[in-house]
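Engineer: With the sequence up front, the predicted model follows.
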Amino acid sequence: MPFSLKGVAYITGAGSGIGQHAAYAMARQGVRSFALIDRNPVTQTVQHLKKLYPDIKTVEIEMDVADEAAVNDSIEMTVKEFGRLDYALNNAGIGGALKTTDQIDKEDFERVMSINTTGVWLCQRAQIRQMLKQEKWSDSYRAYRGSIVNTASMYGKVGPTLNVPATAYATSKHAVVGLTKADAIAMAPRGIKINAICPGYVLTPLVGSTMDKGSVMDDERVKVPVQRFASMEEIGDVIAFLHSDASSYVVGSALVADGGFTCQ
């Protein structure tokens, strides 16, 4: 079915990459109210959105998702400005060092976990608490009080390759998948839809700058059955779908978008 999105979106990691392009995708489907959150300014995202859709309204928040008080305040600011919260994308994350367990320091491991896992949990907890206070948009059997999507990774489903020994990252993303499933089961009967997206390799500007013959990332690209990395737009479109009524029966999924990488 064709779908459109109406309501208020809250996106962490919105300043660049997947978060930025998820905002663009959701705007294409009709969202006009955005809370855009990042540790860095979201100026580029806001400017692009308003250039294409002058009627868009935004709340811009610089925040560390591992800061509990800041997370709670950001939800309060969003609701104060827009009245409710309909779509949340918990996307902020870091890659961490490419090290195996015997190599990584405890502090480095815990930093990855604090942002990629605890940060997602803090945001999701605040979002759930708000969504439970509000009614569904409509009386349709497809409708929910709100929809949450967490950015996991294909390395939240499988272990990383020998070329990419991202132990802390994979651990954190497996935890995001578990968190998504546990809360999805608990919240679905209460009218909140929760899913995760598990992207494969995505052609971000950083990845693009490392692509050359003989590089680690070029070696990884050859392993993808479709022989390319995802565009950021493609992942944004999947996120928009997961928030839509077209995915109304998709609950607690960890939807893989990896060009077939984990099928092997």
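Structural biologist: Thanks, I have the structure now. Just so you know, these numbers come straight off a predicted model, no measurement behind them.

Engineer: Going by C-alpha atoms from here, please, whenever you check contacts or count neighbours.
Structural biologist: Fine.

Engineer: residues in contact with T100?
Structural biologist: T100 makes contact with 165-167, according to CA atoms under 8 Å, 6 or more residues apart in numbering.

Engineer: Adding distance to S231, neighbour count and secondary structure as columns, could you present those in TSV?
Structural biologist: As requested, the contacts of T100 are exported to TSV (distance: CA to CA, whole Å; neighbours: other CA atoms under 10 Å; DSSP: H, G, I helix; E, B strand; the rest coil):
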residue	distance to S231	neighbour count	secondary structure
P165	23	16	coil
A166	22	21	coil
T167	25	22	helix
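
Engineer: export those to JSON lines and tack on distance to K136?
Structural biologist: Listed next are the contacts of T100 as JSON lines, based on distance: CA to CA, whole Å:
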{"residue": "P165", "distance to K136": "43"}
{"residue": "A166", "distance to K136": "40"}
{"residue": "T167", "distance to K136": "40"}
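
Engineer: With respect to D105, which of the residues you listed is nearest?
Structural biologist: Comparing the contacts of T100 against D105 with CA to CA places T167 closest, at 11.6 Å.

Engineer: That closest one: what's it in contact with?
Structural biologist: 98-101, 160.

Engineer: Please apply the same query to M63.
Structural biologist: By CA under 8 Å, 6+ apart, the residues touching M63 are 37-40, 70-71.

Engineer: go again using 7 Å as the cut-off
Structural biologist: Listed by CA atoms under 7 Å, 6 or more residues apart in numbering, the contact partners of M63 are 37-39, 70.

Engineer: second one coming, line it up with the first:
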Amino acid sequence: MSQILTGSAIITGAGSGIGQATSVALARHGIQKIALVDVNDAGLQTTTDLIREEHTDKTEVLIIVADVSDETSVAQAVRTAVKNFGRIDIALNIAGIPGPLKPSTDVSLEEFRKVIDVNMTGMWLCQREELRQMLLQEAVQVRPGVKSRGVIVNMASIFGLSGAAPYTPAAPYNTSKHGVMAITRNDANTYAKDDIRINAVCPGYIKTATMEAAVSQGGAMRREIEKVPMGRLANPEEVAEAIIFLASPMSSFMTGAALVVDGGYTAN
């Protein structure tokens, strides 16, 4: 496997799912120093073990337990990463929660706020701190004629680009992911002149134990997967590789973009 990434990275949501798969992919593709951030310490230990299995002595791993919805916690996490690594070349804001799957009339204000706090406000808090650090960094050449102070990739969703089906209502989640896309595009335009790129990945339905169980039971989720032309759920590793592309110099002329990884769902 050729190494297409260099330098150091920080990734939130690293303790499970897409965040965990992407953490391993970062090491596989050449990142030498990784700060793994999550609220779940046990999950971070598991991710570290997975990285070690593939890259025993090639990758320095720093575990940071932090809550992305807490301003102080986010600022401390970024400071810790910079203190240990000197700079942040790649920042991946993957942390998120699904929220309730029910009509707005049945959603409590507390439920709505929790999803927004983690998925949207938390992502913005992380990006703000990452940008503050990247603006202080010297730009490095990543390919002939192209320099970079840093790259940010945010976790959006196909439901950050469109609405959900009427039988799978999820207003808090969909609102949060539309917000992620708005923040991504706004800051991508603002900081492009500073040699900082910001993009978002928009996955469709991902293979998890919970999702597989829901699909096997039929009903709404089975109907949703039947709308996917590829006819299956995505493996977390497939989304991780798309994130690696956005983080790498291969996408050096992309900023403010939404990379859809959904098996054809939104094209159907």
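Structural biologist: Nice, I can see it. As the structure is a computational prediction, the values presented were derived from the model and not from experiment.

Engineer: Quantitatively, what TM-score do the chains reach?
Structural biologist: Remark: TM-score between the superposed chains equals 0.96 [TM-score structural alignment, normalised by the length of the first structure]; 263 aligned residues with a CA RMSD of 1.3 Å.

Engineer: follow-up on the earlier one: between the contacts of M63 of the first structure, identify the one with the most neighbours.
Structural biologist: Scoring those on neighbours with other CA atoms under 10 Å, the highest-scoring entry is I37 at 27 neighbours.

Engineer: Counterpart of A168 of the first structure over in the second structure?
Structural biologist: Mapped onto the second structure by TM-score structural alignment, A168 of the first structure lines up with P172.

Engineer: K114 is in contact with that match, correct?
Structural biologist: No: with contact defined as CA atoms under 7 Å, P172 of the second structure does not reach K114; the gap is 8.7 Å.

Engineer: Looking at those two, which is more packed in?
Structural biologist: P172 (24 against 17).

Engineer: Whatever helix or strand that one lives in against the first structure, how far on average?
Structural biologist: Here P172 of the second structure, judged by DSSP states H and E, is contained in helix 171-191. Compared with the first structure after fitting, helix 171-191 of the second structure has a mean deviation of 0.3 Å; criterion: mean CA distance after the TM-score superposition for the first structure.

Engineer: Distance from the chain centre to that helix, please.
Structural biologist: 13 Å (CA atoms, centre = their mean, to the nearest Å).

Engineer: Give the buried residues for that helix.
Structural biologist: 171-181, 183-185, 187-188 (16 or more other CA atoms under 10 Å).

Engineer: matching residues in the first structure for the helix or strand just after that helix?
Structural biologist: Using DSSP H and E, the helix or strand that follows helix 171-191 of the second structure in sequence is strand 196-203. Residues 192-199 of the first structure are matched to strand 196-203 of the second structure when aligned by TM-score structural alignment.

Engineer: So which residues of the stretch 51-200 of the second structure form strands?
Structural biologist: 60-65, 90-93, 140-143, 146-148, 150-155, 196-203 (DSSP state E, counting those that start in this stretch).

Engineer: of those strands, which approaches P236 of the second structure most closely?
Structural biologist: strand 196-203 (9.5 Å).

Engineer: quick one: that closest one to strand 150-155, angle?
Structural biologist: Angle of strand 196-203 of the second structure versus strand 150-155, following axes from the mean of the first three to the mean of the last three CA atoms, to 10 degrees, is 20 degrees.

Engineer: Other residues contacting stretch 87-101 of the second structure?
Structural biologist: By CA under 7 Å, 6+ apart, stretch 87-101 of the second structure touches 7-13, 19, 82, 115, 118-119, 123, 130, 134, 137, 149-155, 168-170, 172-173, 247.

Engineer: Pull out the buried residues from those.
Structural biologist: By 16+ other CA under 10 Å, the contacts of stretch 87-101 of the second structure give 8-13, 19, 82, 115, 118-119, 123, 130, 134, 137, 149-155, 169-170, 172-173, 247 as buried.

Engineer: Closest to A209 of the second structure out of the buried residues of helix 171-191 of the second structure?
Structural biologist: Y173 (19.6 Å).

Engineer: contacting residues for the closest one?
Structural biologist: 98-99, 115.

Engineer: Which members of the residues you listed occur in helices, if any?
Structural biologist: Filtering these for membership in helices, criterion DSSP state H, returns V115.

Engineer: Reformat the contacts of Y173 of the second structure as CSV; add distance to Y205 of the second structure.
Structural biologist: Output for these, formatted as CSV (distance: CA to CA, whole Å):
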residue, distance to Y205 of the second structure
P98, 12
G99, 15
V115, 18
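
Engineer: if I look at P98 of the second structure, how far off is Q133 of the second structure?
Structural biologist: 29 Å (CA to CA, to the nearest Å).

Engineer: In terms of neighbours, single out the busier of these two.
Structural biologist: More neighbours surround Q133 than the other of P98 of the second structure and Q133, with 18 against 13 (other CA under 10 Å).

Engineer: How about the aligned partner of that one in the first structure, nearest residue that isn't a chain neighbour?
Structural biologist: Matched by TM-score structural alignment, Q133 of the second structure corresponds to Q130 in the first structure. Distances taken as CA to CA, 6 or more residues apart in numbering place L85 nearest to Q130 of the first structure, at 7.2 Å, with adjacent residues excluded.
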